[in-house]
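A.B. asks: what follows is a predicted protein model with its sequence.
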Amino acid sequence: MGMVSVLFDLSGTLIWPEPSGETLFCEACQLVGFQVSPGDLLKVAADVDKEIDIPLPIMRSQEADFFAYGNMITLQKLQHKATISHGWFIYHYIKDRIHFHKFYDVDRVLSFLKRGGLVLGLVSNSVPSTRERLTALRLDHYFDTVVLSGEVGYEKPDPRIFEIALQNLSLNPEESVYVGDSYHIDVEGAHGAGITPVLLDRAGKHRDVDCIRVKNLMEFQELMRIFK
């Protein structure tokens, strides 16, 4: 199998937040009198996604409104009497405190893959301002294409977002591998686009899966010797 390209997910694969968005959300809620746990957020996440249903793509000027509205809907789904003012407070609380970091193996492995002549891409369910985060973390120079759902109008696991990345790189699906940390969003999405998926399972939560699984990017680097 001759692979010439590796596409990556972003959050949970290449970067991680500190503190987590869920932790900060719960802290902000407590400050305005709402008791919310990370488990509560997980319970209503799917319903919130359906309720928001804001058409993509999202303009940069709309990002704050998008998150504030989503915060309000989340609280309402949890039976709290929340207003858009609460949503805005939570948005600013999180924005002012969250910091993103690269995983320890990211620079080493991405540099290795680039030196080996592989074409690299990023496919992420993210808003347009994510490009600024990539620049701040010095990740942008690794990628030959960056495809964000907030810009192109499709979200993983929709195969079309992967197909856009392939079109940008003038590649066929069988020439690419996709690495991500979510089975449903990343593995099933890539498979639907005809791309070989690799599940990055840093926490060891997915031991029985019907796809290639690696524990870290160093292990993926060794795997690429087989693909090439």
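C.D. replies: Here it is on my side, so go on.

A.B. asks: only C-alpha atoms for contact and neighbour calcs from this point on.
C.D. replies: OK.

A.B. asks: do a quick rundown of the helices in the protein.
C.D. replies: For the chain, applying DSSP state H gives helices covering 21-31, 38-52, 63-77, 84-97, 106-115, 130-136, 149-152, 159-169, 188-192, 217-227.

A.B. asks: could you check the angle the third one makes with helix 38-52?
C.D. replies: Note on geometry: by axes from the mean of the first three to the mean of the last three Cα atoms, to 10 degrees, helix 63-77 and helix 38-52 are set 120 degrees apart in direction.

A.B. asks: okay, one more to line up with it:
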Amino acid sequence: MIHEITTIGFDADDTLWHNEHYFRLTEKRFADLLKDHAEQDHLTERLLEAERRNLGHYGYGVKGFVLSMIETAIEVTEDKVPARVIREIIEAGQDMLAHPIDLLPHAQEAVEAAAQTHRIVLITKGDLLDQERKLAQSGLGDLFSGVEIVSEKTPPVYARIFADHGDGPEKAMMVGNSMKSDVRPSIDAGGWGVYVPHGLSWELEHAEPPTGHPRYREIADLGALVALLQQD
């Protein structure tokens, strides 16, 4: 039952603050740099293929994205990409790493309210330094009883985190915008999964919702989280 939950995990990117928007803008910048070598749709497909191949090498985050863009640029130009283009790709990545944090609607109120009644943990993937920077700039850091920056979100990872920071997955809930990384693995670990849709989502984070599962919920935005937590 929801009222038995003692620990709440929050995803970070595109759950608490904007993230995918900046990746999309950088992709457009990337496409413009290489418009003489590949159509945008083709370039997007090649970049996604590179990102998928490179996840095991670079993990999630801006740095892996930049390396995948450089690799794609080399491929589509048949090793003829100008140094100027490589430099601009690197500068685009540096701009992303320096971008101010923009909280999503209701994020601060939801985290503050949850922190008054539950133990809350930030559980996120990505580059360690970048995620630490974003959390520090968000102003939410002091509200969390724990912060976990992991290489992948799997059922064993959630089971371990909810055991370390709470009373186990059976009394825990994960709140996030990714069905693949936030909702399904938390449920598979024995916990609850709450899906908060975001207008933009990375292709590699898509998964089918566990419709009908008793521990699955969907809310329109974080403004509905408090009411959900008060349900019997």
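C.D. replies: Looks like it came in fine. Since the model is a prediction, treat every value here as computed from it, not as a measurement.

A.B. asks: TM-score of the superposition?
C.D. replies: Once the chains are laid over each other, their TM-score by TM-score structural alignment, normalised by the length of the first structure reads 0.77; 215 aligned residues with a Cα RMSD of 3.4 Å.

A.B. asks: re the thing from before, out of the helices of the first structure, which is the most enclosed?
C.D. replies: helix 188-192 (a mean of 22; mean count of other Cα atoms under 10 Å).

A.B. asks: next, count neighbours for the closest residue in space to Phe66 of the first structure that isn't next to it in sequence.
C.D. replies: Once flanking residues are discounted, Phe66 of the first structure sits nearest to Ile54: 7.7 Å by Cα to Cα, 6 or more residues apart in numbering. Neighbourhood size, Ile54 of the first structure [other Cα atoms under 10 Å]: 11.

A.B. asks: with the first structure superposed, average distance for the longest strand belonging to the second structure?
C.D. replies: When the second structure is parsed with DSSP state E, its longest strand is strand 119-125. Superposing on the first structure and averaging over aligned pairs (mean Cα distance after the TM-score superposition for the first structure), strand 119-125 of the second structure comes out at 0.9 Å.

A.B. asks: what angle do that strand and helix 107-117 make?
C.D. replies: Using the same axes, to 10 degrees: strand 119-125 of the second structure against helix 107-117 is 130 degrees.

A.B. asks: okay, and strand 119-125 of the second structure goes to which residues in the first structure?
C.D. replies: Strand 119-125 of the second structure corresponds to residues 119-125 in the first structure, going by TM-score structural alignment.

A.B. asks: ok, residues contacting the matching stretch?
C.D. replies: Stretch 119-125 of the first structure has contacts (Cα atoms under 8 Å, 6 or more residues apart in numbering) with 4-11, 113-114, 142-150, 155-156, 161-162, 165.

A.B. asks: can you name the residues in contact with stretch 178-197 of the first structure?
C.D. replies: 6-10, 12-13, 156-160, 162-163, 173-177, 198-202, 211-212.

A.B. asks: ugh, typo on my part, it should be stretch 6-14 of the first structure
C.D. replies: Contact with stretch 6-14 of the first structure is made by 102-103, 106, 118-124, 176-181, 186, 200, as judged by Cα under 8 Å, 6+ apart.

A.B. asks: so where is that stretch in the second structure?
C.D. replies: Counting by TM-score structural alignment, stretch 6-14 of the first structure sits on residues 8-16 of the second structure.

A.B. asks: now do the buried residues in the matching stretch.
C.D. replies: For stretch 8-16 of the second structure, a neighbour-count test (16 or more other Cα atoms under 10 Å) marks Ile8, Gly9, Phe10, Asp11, Ala12, Asp13, Asp14, Thr15, Leu16 as buried.

A.B. asks: need the distance between the two termini of that stretch.
C.D. replies: Distance across stretch 8-16 of the second structure, first residue to last, is 14 Å (Cα to Cα, to the nearest Å).

A.B. asks: and that stretch, how far out from the chain middle?
C.D. replies: The chain centroid and the centroid of stretch 8-16 of the second structure are separated by 7 Å under Cα atoms, centre = their mean, to the nearest Å.

A.B. asks: with stretch 110-118 of the first structure instead?
C.D. replies: 22 Å.

A.B. asks: what's the answer for stretch 160-171 of the first structure, then?
C.D. replies: The mean C-alpha position of stretch 160-171 of the first structure is separated from the chain mean by 17 Å, Cα atoms, centre = their mean.

A.B. asks: now do the contacts for Ser149 of the first structure.
C.D. replies: By Cα under 8 Å, 6+ apart, the neighbours of Ser149 of the first structure are Leu56, Pro57, Val123, Ser124, Asn125, Ser126, Val127, Glu155, Lys156, Ile161.

A.B. asks: what is the burial count for the third one?
C.D. replies: I take that to be Val123 of the first structure. The number of residues near Val123 of the first structure, taken as other Cα under 10 Å, comes to 24.

A.B. asks: roughly how far does it sit from Gly150 of the first structure?
C.D. replies: 11 Å.

A.B. asks: now Val177 of the first structure
C.D. replies: Applying Cα to Cα, the value for Val177 of the first structure to Gly150 of the first structure is 23 Å.
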